[in-house]
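Colleague: Take a look and give me a structure for this.
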Amino acid sequence: MHTVVPSPKRSRFRRWLRWLLALPFLFAAASVLQVAALRFIDPPFSAFMLERQMEAWGDGDWGFRYVYDWRDLDRIASSLPLSVIAAEDQKFATHRGFDLQAIEKARVNNAKGRRVRGASTLSQQVAKNLFLWQGRSWLRKGIEAWYTVLIEALWSKQRIIEMHVNIAEFGDGVYGAQAAAREFWGRDAADLSAEQSARLAAVLPAPRRYNARDPGPYVQRRANWIQRQVRQLGGKSYLEGLK
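Modeller: Below you'll find the model as predicted:
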């Protein structure tokens, strides 16, 4: 009986094909383990921090160093996470990672040719800042959505907001509540005032354009609006009720 022996080229092609078919499953498994571990482990850095450092070195700024200092949520003034929720995602406590109404509103707004509006929840922002790169593409949005689902499934809401206020960029190369509090006002994150917290939340759409320490008219107006919204959320009891 004659046995057909596959050619070396065909065998190599099949091995590569098997690896390519396995990659999505390997990525899914690795990302689940990654997110599960970060439920308990505080990250030493984020993808956005590394990207900012590489960007500075690429521009020849060899002395640039980003500033980052993790603080647990109970060591951060409650006014900051409340201000961030009031400014960025007032449905944070009730949605499961995606604000469908905001997404539809943004789609309609953009279809009319108006200025592009985002509809990212805090969970999506954490996924983007912690794991991904800057820019716009369908691949990036797809990976962001996957990480958002994992974050919502594996973390509590308190962990999500704790992560957000620790890795968000509040100024050029200034990441997290403690770094911002020290850099801008020479105090600890636990001692931030309601006004300072509102200013930090107000610059989040563009932290390299706006200044929380010396706010212009836009930041000051937005900070005043945020403080009014915080009062409507219900104060510290709102944070304690997050699950």
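Colleague: C-alpha from now on. contacts and neighbour counts both.
Modeller: Will do.
Colleague: pretty sure residue 215 is in contact with residue 198, am I right?
Modeller: No - distance between residue 215 and residue 198: 11.0 Å, which falls outside the contact criterion (Cα atoms under 8 Å).
Colleague: okay, how far is it across stretch 47-66, tip to tip?
Modeller: 12 Å (Cα to Cα, to the nearest Å).
Colleague: Distance from that stretch to the middle of the chain?
Modeller: Centroid displacement of stretch 47-66 relative to its chain, using Cα atoms, centre = their mean, to the nearest Å, is 19 Å.
Colleague: re earlier: looking at residue 215 and residue 198, which is more packed in?
Modeller: Regarding residue 215 and residue 198, a neighbour count based on other Cα atoms under 10 Å identifies residue 198 as having more, with 30 against 16.
Colleague: how about the residue nearest in space to the middle of the chain, secondary structure?
Modeller: Of all residues in the chain, the one closest to the mean position by Cα atoms, centre = their mean is residue 126, 2.4 Å from it. With DSSP: H, G, I helix; E, B strand; the rest coil as the basis, the three-state label of residue 126 is helix.
Colleague: ok, and the closest non-adjacent residue to it?
Modeller: residue 164 (5.7 Å; Cα to Cα, 6 or more residues apart in numbering).
Colleague: go on, residue 121?
Modeller: Nearest-residue entry for residue 121: residue 89, 5.7 Å, with adjacent residues in sequence omitted and distances by Cα to Cα, 6+ apart.
Colleague: Report how many residues lie close to that neighbour.
Modeller: Taking other Cα under 10 Å as the criterion, the count of residues near residue 89 is 18.
Colleague: For residue 185, see how far away it is.
Modeller: The gap separating residue 89 from residue 185 is 26 Å, by Cα to Cα.
Colleague: got it, and residue 116?
Modeller: When distance is defined by Cα to Cα, residue 116 is 33 Å away from residue 185.
Colleague: so what's the closest residue to residue 99 other than its chain neighbours up against?
Modeller: Closest residue in space to residue 99, ignoring its immediate chain neighbours: residue 121 at 6.6 Å, by Cα to Cα, 6+ apart. Neighbouring residues of residue 121 by Cα atoms under 8 Å, 6 or more residues apart in numbering: 88, 89, 92, 97, 98, 99.
Colleague: Proceed likewise with the subsequent sequence, for comparison:
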Amino acid sequence: MAFFVVLFSLVNPPTTYYMLSESRRLGGIEQDWVAISEMSQFVPRSVVAAEDANFCLHWGFDMSAIRKALDEGAARGASTLSQQVVKNVYLWHGRSWPRKALEAILTPAVEAVWTKRRILEVYLNVAEFDEGVFGIDAAAHHYFDVSPDKLTALQAARLAAVLPNPKDRSASKPTAYIRKRTGSIMDGAATIRADGRSACFES
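Modeller: Below is the predicted model:
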């Protein structure tokens, strides 16, 4: 596994276990890899604001978010983008203890070897945005018929707003909840840019 941690710091993962599973189930998926430099500047900021605002500050686990999750129970999640990348690229979906144990081992290893920018780039290319729609390139075309470098701040926030439940949410037909969440994400994206919490993936 250490070999693949090093390998994927430089080479794009060809697919994931979940993507293969969904491709078999659906008869195919949409996904095309795109470098983070070819994405709108609003995309990484929006996803970090939505999923892991302290991404640049932690080493793979957000201990303050974990404490809040323990206090608030199952209503709140605490997975960082680094943990989600490890789950998506190396492991399988589910809540089993063996998977969580492997995730706990692999996440610090990925953080040690990969740059933050690379972690975010891989996440944005393997995350699911709708049924059978994986990665920001496919999502941008699927929802807005544009390439990822043309996504506006609003569109990027809408895409981030469907995470982490893309099969129950739509970026192109947003509910009142998604509209409200989109506004919060746009505010959060502006905040992390202003206070320096986006520096690790924009430098």
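Colleague: what's the counterpart of the residue nearest to residue 121 of the first structure in the second structure?
Modeller: For residue 89 of the first structure, the aligned position in the second structure is residue 52, judged by TM-score structural alignment.
Colleague: Surely residue 90 of the second structure is in contact with residue 14?
Modeller: No - taking contact to mean Cα under 8 Å, the distance of 11.7 Å between residue 90 of the second structure and residue 14 leaves them out of contact.
Colleague: Compare those two and say which is more crowded by neighbours.
Modeller: Between residue 90 of the second structure and residue 14, counted using other Cα under 10 Å, residue 90 has the larger neighbour count: 18 against 9.
Colleague: Quick check: next helix or strand after the lengthiest helix in the first structure?
Modeller: If each helix of the first structure is counted by residues according to DSSP state H, the longest one is helix 8-37. Scanning the chain past helix 8-37 of the first structure towards its C-terminal end, the next helix or strand to appear is helix 47-58 (assignment: DSSP states H and E).
Colleague: What span of the second structure is the next helix or strand after that following helix aligned with?
Modeller: Secondary structure here is assigned by DSSP H and E; on that basis, the next helix or strand after helix 47-58 of the first structure toward the C-terminus is strand 67-68. On the basis of TM-score structural alignment, strand 67-68 of the first structure is assigned to residues 30-31 in the second structure.
Colleague: Any idea how far the matching stretch is from the middle of the chain?
Modeller: 15 Å.
Colleague: now do stretch 194-204 of the first structure
Modeller: With Cα atoms, centre = their mean as the basis, stretch 194-204 of the first structure stands 17 Å off its chain's centre.
Colleague: Show me which residues of that stretch are buried.
Modeller: 194, 195, 196, 197, 198, 199, 200, 201, 202, 203, 204 (16 or more other Cα atoms under 10 Å).
Colleague: still on that earlier bit, quick one: what's aligned to the residue nearest to residue 99 of the first structure in the second structure?
Modeller: In the second structure, the position corresponding to residue 121 of the first structure is occupied by residue 80, as judged by TM-score structural alignment.
Colleague: Next: residue 230 of the first structure.
Modeller: Per TM-score structural alignment, the equivalent position to residue 230 of the first structure in the second structure is residue 189.
Colleague: That match: which element?
Modeller: Going by DSSP H and E, residue 189 of the second structure is part of helix 176-194.
Colleague: Which neighbouring elements make contact with the first helix or strand past that helix going along the chain?
Modeller: Scanning the chain past helix 176-194 of the second structure towards its C-terminal end, the next helix or strand to appear is helix 199-202 (assignment: DSSP H and E). With contacts taken as 3 or more Cα pairs under 8 Å, 6 or more residues apart in numbering; DSSP states H and E, helix 199-202 of the second structure sits against helix 116-126.
Colleague: elements contacting the next helix-or-strand element following the helix it packs on?
Modeller: Note on helix 116-126 of the second structure: by DSSP H and E, the next helix or strand toward the C-terminus is strand 128-130. Using 3+ Cα pairs under 8 Å, 6+ apart as the contact test, the elements touching strand 128-130 of the second structure are helix 135-144.
Colleague: who touches the residue mapped onto residue 210 of the first structure from the second structure in this structure?
Modeller: Aligning on TM-score structural alignment places residue 210 of the first structure opposite residue 169 in the second structure. Residue 169 of the second structure sits next to 130, 162, 178 when contact means Cα under 8 Å, 6+ apart.
Colleague: switch the cut-off to 10 Å
Modeller: Listed by Cα atoms under 10 Å, 6 or more residues apart in numbering, the contact partners of residue 169 of the second structure are 129, 130, 158, 159, 161, 162, 163, 175, 177, 178.
Colleague: Counterpart of residue 19 of the second structure over in the first structure?
Modeller: Under the alignment (TM-score structural alignment), residue 19 of the second structure pairs with residue 49 in the first structure.
Colleague: Number of residues surrounding that match?
Modeller: When neighbours are counted by other Cα under 10 Å, residue 49 of the first structure comes out with 23.
Colleague: Surely it touches residue 175?
Modeller: Yes - between residue 49 of the first structure and residue 175 there is a contact at 7.8 Å, judged by Cα atoms under 10 Å.
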